[in-house]
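Participant: Show me how the following folds:
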Amino acid sequence: MSAALPSLEADGVTQVALSELLALRARVGRMTLPTQVSRASRAGQQSSRLYGRGMDYAESRVYQRGDDVRRLDWRLTARSGKLHTKLFQEEREGRLLILLDTHASMRFGTRTRFKSVQAARAAAWAAWAAVKGAERVGLMGFGTRDELLAPRAGARGALAVCGALAAWGNRSADADEEPLSAALQRAMRTVHGASRVLLITDGACCDETARRALVELSRRARLGVLAVVDPLEVAPTPEGDYPVEHGGVRAQLHIHGERQRHWLPGMLGAGHARLAALCRATGVACRTVGTTGDPFDAVAALLGARSGR
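Facilitator: Below you'll find the model as predicted:
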């Protein structure tokens, strides 16, 4: 098998398992996404609702000869005493663009799975939920993967995203760094027509200049941020001795006392703390998910998804 292709034998712990991403389709079930309002600028600076393909109600006016009687606005007619007709405009198809952090910091995990694997699971679920809601879905990698998958409709769109997630997550890559501000600026050049943007990151790439880009992107589309964290980054470290290895050198890390117990998460979780503070300051919706549980509730909250009957 080519090295460029995802491995079907991936363990789903340190490597992204394509089979698991494909199986997530069943988890979507009757999940649906709510009506969206486009924030993209266009003539007249008016928003249009995004349901998928079809027609969207615009306004009502007094009935004119030749109007389709099936489109009479009976409520307004009853209130005014004059026949009124509903006018419709063509709806635009909703689009979800997933921004996936592929920095080396994502390939880390002390419990259950790597952050990169959890991020891929969250992205795949979002993709399946989007196509379930008749939205196109696309994927943009940043960090070690400067790649873009243009939004596509239907199951083909979600399948393409799943394939890219597995391929990106299981290939070695150069450790190039891309600050969050640069990634968001690049996303704004490709976000045209997207009604939603889901950013998935651990926050380690969050830089001081990301605030302006985050605000601007949130003006163009409904933006949600999913912060993926390892338990070691957010909770005090239990006392004890921990074997560590870096660059082939092994050592013992001794954690004793309250100060040391809070030192490690303070250092490892600094990026997540910056990201959370930035989202609070800018009013951008943010949810945090660990590596040990399911990301589905957090993603559903960010997408506004709901279960059907």
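Participant: Only C-alpha atoms from now on, for both contacts and neighbour counts.
Facilitator: Fine.
Participant: separation between Ser116 and Ala273?
Facilitator: Distance check for Ser116 against Ala273: by CA to CA, to the nearest Å, it reads 18 Å.
Participant: before we move on, what about Arg259?
Facilitator: Distance, Arg259 to Ala273, by CA to CA: 18 Å.
Participant: So between those two, which is more surrounded?
Facilitator: Taking neighbours as other CA atoms under 10 Å, Arg259 and Ala273 compare with Ala273 leading, 18 against 10.
Participant: Could you also give me the structure for this next sequence, so I can compare it with the first?
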Amino acid sequence: MPGPRRPAGQTDTGPAAEAPAEWAPTRALGRAVLLTGLLLLAGALLGRVDLVVLAAPFAIGTAYALRRRPVHPPEVAVDAEDTNLVEGGALTGAVTVGNLDEVGYDLVVVRAAVSPWLRIDDVRFAPDGVDADATAAAPAGAGEPTPVRPGRRNPLDRPYALTAPAGTAVDLSLAGESLRWGRHSVGPAVVRAAACDGLLVSQPVIGERRMVAVYPVTEPFDADEAMPRAAGLVGGHRSRRPGEGGELAGVRIFGPGDRLRRIDWRVSLRARQLHVAAMLSDRDAEVVLLLDVLAEAGRSGGIRGSASVLDTCVRSAAAIAEHYLHRGDRVSMLEYGPAARRLRPATGRRQYLTVLEWLLDVRVEQSPFEPYDHVFGPHLLSSNALVVVLTPLVDQRSAAMLARLARSGRIVVAVDTLPASATPPGRAKWSEVAYRLWRLDRENTIGQLREHGVPVVEWAGAGSLDLVLRDVARLASAPRPALR
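Facilitator: Below is the predicted model:
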């Protein structure tokens, strides 16, 4: 059980400060005292014994109910299982209400807030030693407890009533589904308890919320083409430089420094001179995933609904990062926006988990300033890196940024993340015409980027970048004319 929670509104003002009462009388207690007093007063003034006898049950019942009063307020804790939780995965959690007092609670009312991207399908409660599936929590004022039917709105928006005997804890078990990536909250939960036959009620006790990390679902992605530039020392890509690798480059005459195991004996016996097999080195590459967070478009419907620009951007970035990290390449992340967040390049499974955590904090941030200079410093972006820009091409600064990257000599590939279902928010008279004109202007911008050597491709899952990387690799391997 967690430590006791401070009732809502309670603050510490010093060691000598008087703590507010944690239990307050209810209206039922006030009515019982008032009715008993009126009957006794009327019986004394009128000299009627029957009124005194009529007041006796109220006085005795109130005194008997208050013979043992609770001292401690109820405790509440919110818990949620967030281990490897992805979009569409099952969510389990619990709201635990504890009673450390020697007096049982006649009624405990629980109400909790849940993120709209976490759908709660089933709510059940069970005391200590009772299976949670054997009983279900009932809303306050309902009759027999029944489980919540899936597909309805969040059931925790309404209060749930249960009982908590002395010295026990009751778990309000939650079961549902995560609908969208991000950091979502379960809670806070508010609990109030009634004791002494409803004559005393506790102050509201608030349990802190629990944040749940939901990772984006990895869309299928595969790129079979080689990297345009492989500049590392080791890796899984064939480079154009000779070295120790698995790709045969040719046969040449033996020279100083060549290893004996590289001698090609067939060619050497035929030419009567030692020859060795020349190999191409296997090197890794650095992939920079640049996320344009200047604008958002479309409406997010979760894992089973429509995807917004941010949804497509995050999910495709996770898929591309997983693919290249699995091949042993170094992957880094950059944000094109006011915050200019950056994740350093690294490789391995640890980097993949770091990328997923980094993507959870991606937010759209609008700014009137140009974020290019403080994002693409010479020490942040390698000249040999493959820069994959995930952008909706809604802001004009995004197109200018792509053009500047291409003019700097870097290998740039733009992935269009604007969903086809994106429509203008309003339904005015000329909204459809304005939207068509905006689409035509955007297509002209994409055409100008392609003329500047920036390939623009729509994200379509597996094989989205194969044709583009093939053309880029040919341009990178083509001989460059010498300047005289």
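Participant: what sits against the residue positioned nearest the centre of the first structure?
Facilitator: Per CA atoms, centre = their mean, the C-alpha nearest to the average position across the first structure is that of Leu198, at 2.4 Å. By CA atoms under 8 Å, 6 or more residues apart in numbering, the contact set of Leu198 of the first structure is Leu96, Leu97, Ile98, Leu99, Leu223, Gly224, Val225, Leu226, Leu302.
Participant: Translate the first one into the numbering of the second structure.
Facilitator: Spelled out, it's Leu96 of the first structure. Matched by TM-score structural alignment, Leu96 of the first structure corresponds to Val287 in the second structure.
Participant: ok, that match - contacts?
Facilitator: So, once contact is read as CA under 8 Å, 6+ apart, Val287 of the second structure ends up touching Tyr324, Asp329, Arg330, Val331, Ser332, Ala385, Leu386, Val387, Val388.
Participant: Just the buried residues of the residues you listed.
Facilitator: Neighbour-count burial (16 or more other CA atoms under 10 Å) applied to those gives Tyr324, Asp329, Arg330, Val331, Ser332, Ala385, Leu386, Val387, Val388.
Participant: Filter those residues down to just the ones in helices.
Facilitator: Per DSSP state H, helices hold the following members of these: Tyr324.
Participant: Could you list which of the buried ones among the contacts of Val287 of the second structure belong to strands?
Facilitator: Those of these mapping onto strands are Arg330, Val331, Ser332, Leu386, Val387, Val388, per DSSP state E.
Participant: Let me know the closest of those to Leu34 of the second structure.
Facilitator: For these, the closest approach to Leu34 of the second structure (CA to CA) belongs to Ser332, at 72.9 Å.
Participant: My read is that the closest one contacts Arg341, right?
Facilitator: No - Ser332 of the second structure is beyond contact range of Arg341, at 11.0 Å (criterion: CA atoms under 8 Å).
Participant: For the ones in strands among the buried ones among the contacts of Val287 of the second structure, give me JSON lines that also has distance to Pro228 of the second structure.
Facilitator: Shown next, in JSON lines, are these (distance: CA to CA, whole Å):
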{"residue": "Arg330", "distance to Pro228 of the second structure": "14"}
{"residue": "Val331", "distance to Pro228 of the second structure": "15"}
{"residue": "Ser332", "distance to Pro228 of the second structure": "17"}
{"residue": "Leu386", "distance to Pro228 of the second structure": "7"}
{"residue": "Val387", "distance to Pro228 of the second structure": "11"}
{"residue": "Val388", "distance to Pro228 of the second structure": "12"}
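Participant: Much appreciated, bye for now.
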